[in-house]
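Visitor: Next one to model:
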Amino acid sequence: MESKMSRNQLLISAAVAALSILGAAVFLGSKDAEAGPPKQPERSDIESGAVLYTENCASCHGAKLEGEPDWRSPKDDGTLPAPPHDRTGHTWHHGDALLFNYTKLGGQAALAASGVTNFNSGMPGFAEQLSDQEIWDILAFIKSTWPDRMRETQEVRTEGEQIQGGS
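Guide: Down below sits the predicted model:
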């Protein structure tokens, strides 16, 4: 009983730490021009985003956006498994700038650009595989699967990033 409780406390602590670091990255905003996302296009192609998601993201984040099993528990190397992008995950807790940068630059580089250097992210960057428009299309597809309330919350987070970043 005690070891299960200790394990649960460790898992909760790890999840809180990870979310705190990601929150700090959002709060700190981008410290260099490269980390700032280009302006979101007026139109995104959700259907194209769905295809691109399947080709580039589903192998880690799941065909149904469900993420890897036990995604809140760190792996042996300290990285967290790929989280879900559906309503059960935390993707909708983050604004567009962080989501874009995480996708384009990779987790480690996106966090480092925001001044966070003590977190080990396993998310690779897709700058060489995807255009900016394709990244926006994937994000539009992911967001299209969320209930209205989650989309509205995520929009508020995006507005907060814009205020913090001055854009």
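
Visitor: For the rest of this, base every contact and every neighbour count on C-alpha atoms.
Guide: Noted.

Visitor: Next, find the distance separating the nearest residue to Trp92 once chain neighbours are set aside from Ala82.
Guide: Spatial nearest neighbour of Trp92, excluding adjacent residues (C-alpha to C-alpha, 6 or more residues apart in numbering): Gln154 at 5.2 Å. Using C-alpha to C-alpha, to the nearest Å, one obtains 19 Å as the distance from Gln154 to Ala82.

Visitor: re earlier: my read is that the residue nearest to Trp92 contacts Gly95, right?
Guide: Yes: counting by C-alpha atoms under 8 Å, Gln154 does reach Gly95; the two are 5.9 Å apart.

Visitor: Proceed likewise with the subsequent sequence, for comparison:
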Amino acid sequence: MNQRYALCIVLIALAVLPLACGKKEEPAAPTSAAPASVAAPEPPVSIAALNRGAGLYQEHCAQCHGPEAQGHPDWQTPGVTAAPPLDGTGNDWKRSRAELVAAIRNGVKRDGAQVMPSWNGRLSDNEIDDIIAWFQALWPPEVYSQWRRKQATPKG
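Guide: Below is the predicted model:
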């Protein structure tokens, strides 16, 4: 097993452990309903989902995006079509969840040419969710926090 992959799994487990073992508090009575445009908090991702996502990523995505989601070295070179990183160092965190899902499901075209294949019909919605959960687990905490804040910002 890749050492970085193993380290990621251990770090994720350590991050999730306090959530599972933490003191349970009684929920406060709601004061008002949240606006429909604000994203609801996502439930914590399970270790099983991360393991599935890691395997699916290695099987379907690593060939282009790199085994550690580091992307192709030329991904920013003008005129070169190369897979970007998905580890939080590229533009992936600037995309909404819906945009990430759509890119995987429908593929990506640039100048009319297919530069990323469509995985529609080859990956289920749950498999796509697991892949996204895995590569988001690689994002630095400040990048993921910024992405979450952006997801919760009302569109208007």
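
Visitor: Let me see the ranges of the helices in the second structure.
Guide: 3-21, 47-60, 62-65, 97-106, 125-137, 141-152 (DSSP state H).

Visitor: Any chance of these in JSON lines with distance to Gln76 of the second structure and mean neighbour count as columns?
Guide: Rendered in JSON lines, the data for the helices of the second structure read as follows (distance: least, C-alpha to C-alpha, whole Å; neighbours: other C-alpha atoms under 10 Å):
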{"stretch": "helix 3-21", "distance to Gln76 of the second structure": "24", "mean neighbour count": "12"}
{"stretch": "helix 47-60", "distance to Gln76 of the second structure": "22", "mean neighbour count": "18"}
{"stretch": "helix 62-65", "distance to Gln76 of the second structure": "13", "mean neighbour count": "18"}
{"stretch": "helix 97-106", "distance to Gln76 of the second structure": "18", "mean neighbour count": "16"}
{"stretch": "helix 125-137", "distance to Gln76 of the second structure": "19", "mean neighbour count": "20"}
{"stretch": "helix 141-152", "distance to Gln76 of the second structure": "19", "mean neighbour count": "15"}
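
Visitor: what does Ile21 of the first structure align to in the second structure?
Guide: Matched to the second structure by TM-score structural alignment, Ile21 of the first structure sits unpaired.

Visitor: Ile21 of the first structure: neighbour count?
Guide: Per other C-alpha atoms under 10 Å, the neighbour tally for Ile21 of the first structure reads 17.

Visitor: Then the one 3 residues further on?
Guide: Counted with other C-alpha under 10 Å, residues neighbouring Ala24 of the first structure total 15.

Visitor: Also Asp76 of the first structure?
Guide: 7.

Visitor: Distance check, it against Asp148 of the first structure.
Guide: Asp76 of the first structure is 37 Å from Asp148 of the first structure, by C-alpha to C-alpha.

Visitor: What's the match for Val108 of the second structure in the first structure?
Guide: Counting by TM-score structural alignment, the partner of Val108 of the second structure is Gly107.

Visitor: Oops, could you answer that again for Ala15 of the second structure instead?
Guide: Under the alignment (TM-score structural alignment), Ala15 of the second structure maps onto no residue.

Visitor: can you check Gly53 of the second structure too?
Guide: Under TM-score structural alignment, Gly53 of the second structure pairs with Gly49 in the first structure.
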